[in-house]
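Q: My questions concern the predicted model and sequence given below.
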Amino acid sequence: MLTTVEGVYLDGQIERKNLPIKVAEESKVIVTFVDSNDVDLATHGIDKSQAEALRNSLATFAEDWNSPEMSIYDNYDAIKSQL
């Protein structure tokens, strides 16, 4: 039987968001890291059709956002805090 538990990797450790009932000590586990760029639309109150409409409306800005000159904003908060 497989059971999925959600969590996050932080400071070298995996922190669980929940734990299934009746987990035996020394149970075998498999940890799968998920790309952090994935967005859970439901937690943001957005469904797939709304996300698609938003993506389409913002597509006109993609060329500007992806230009090399915009990389200065990749670490904006860190750079701003150093000023």
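A: Received the coordinates, thanks. Numbers count the residues shown, from 1 in each chain.
Q: make it CA atoms for all contacts and neighbour counts henceforth
A: Will do.
Q: Could you list the residues in contact with the helix or strand containing residue 63?
A: Applying DSSP states H and E as the criterion places residue 63 in helix 62-65. The list of residues contacting helix 62-65 from outside it, by C-alpha atoms under 8 Å, 6 or more residues apart in numbering, reads residue 70.
Q: Return the distance of it from the chain's centre.
A: Centroid displacement of helix 62-65 relative to its chain, using C-alpha atoms, centre = their mean, to the nearest Å, is 21 Å.
Q: Name the next helix or strand downstream of that helix, please.
A: helix 76-82.
Q: here comes the other one, which I'd like you to weigh against the first:
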Amino acid sequence: MLTTVEGIYRDGQIELKSLPSNVANEARVIVTFVDADVVNLAERGIDRSQAEILRNNLATFADDWDSLEMSIYDNYDAAKSQL
């Protein structure tokens, strides 16, 4: 049986977005790193026209997201642990 769970690699740890309910404790795993710049929208149920609408709606936030002040959130957990 194979179970796929999405997660994030950060500071040597894998953080899972959700915990699978059908996997035993200490189960063997295989970790595959994927290119962060590639998102398959079709796998997420988003078609081309929906993606265009989302892109246009979120474009208004780009200046805030890309500002120097917001860079603290790029590695929030590490910054928080230093407080």
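A: Yep, that arrived. Note that this is a predicted model, so its numbers are computed, not measured.
Q: With structure 2 overlaid, how far apart is the helix holding residue 63 of structure 1 on average?
A: With mean C-alpha distance after the TM-score superposition for structure 1, helix 62-65 of structure 1 departs from structure 2 by a mean of 0.8 Å once superposed.
Q: residue closest to the middle of structure 1?
A: Centroid check for structure 1 by C-alpha atoms, centre = their mean gives residue 36 as the closest residue, at 3.3 Å.
Q: Tell me which residue of structure 2 lines up with it.
A: Matched across to structure 2, residue 36 of structure 1 falls on residue 36, judged by TM-score structural alignment.
Q: Please report the distance of that match from residue 7 of structure 2.
A: For residue 36 of structure 2, the distance to residue 7 of structure 2 equals 11 Å [C-alpha to C-alpha, to the nearest Å].
Q: got it, and residue 72 of structure 2?
A: Taken as C-alpha to C-alpha, the span from residue 72 of structure 2 to residue 7 of structure 2 is 21 Å.
Q: Same check on residue 76 of structure 2?
A: Distance, residue 76 of structure 2 to residue 7 of structure 2, by C-alpha to C-alpha: 16 Å.
Q: if you count what's nearby, which of these two comes out ahead?
A: Each of residue 76 of structure 2 and residue 7 has its neighbours counted (other C-alpha atoms under 10 Å); residue 7 has more, 14 against 11.
Q: how many other residues sit next to residue 37 of structure 1?
A: Residue 37 of structure 1: 6 surrounding residues under other C-alpha under 10 Å.
Q: ok, now residue 78 of structure 2?
A: With other C-alpha under 10 Å as criterion, residue 78 of structure 2 counts 13.
Q: can you check residue 46 of structure 1 too?
A: Residues within reach of residue 46 of structure 1, counting by other C-alpha under 10 Å, total 13.
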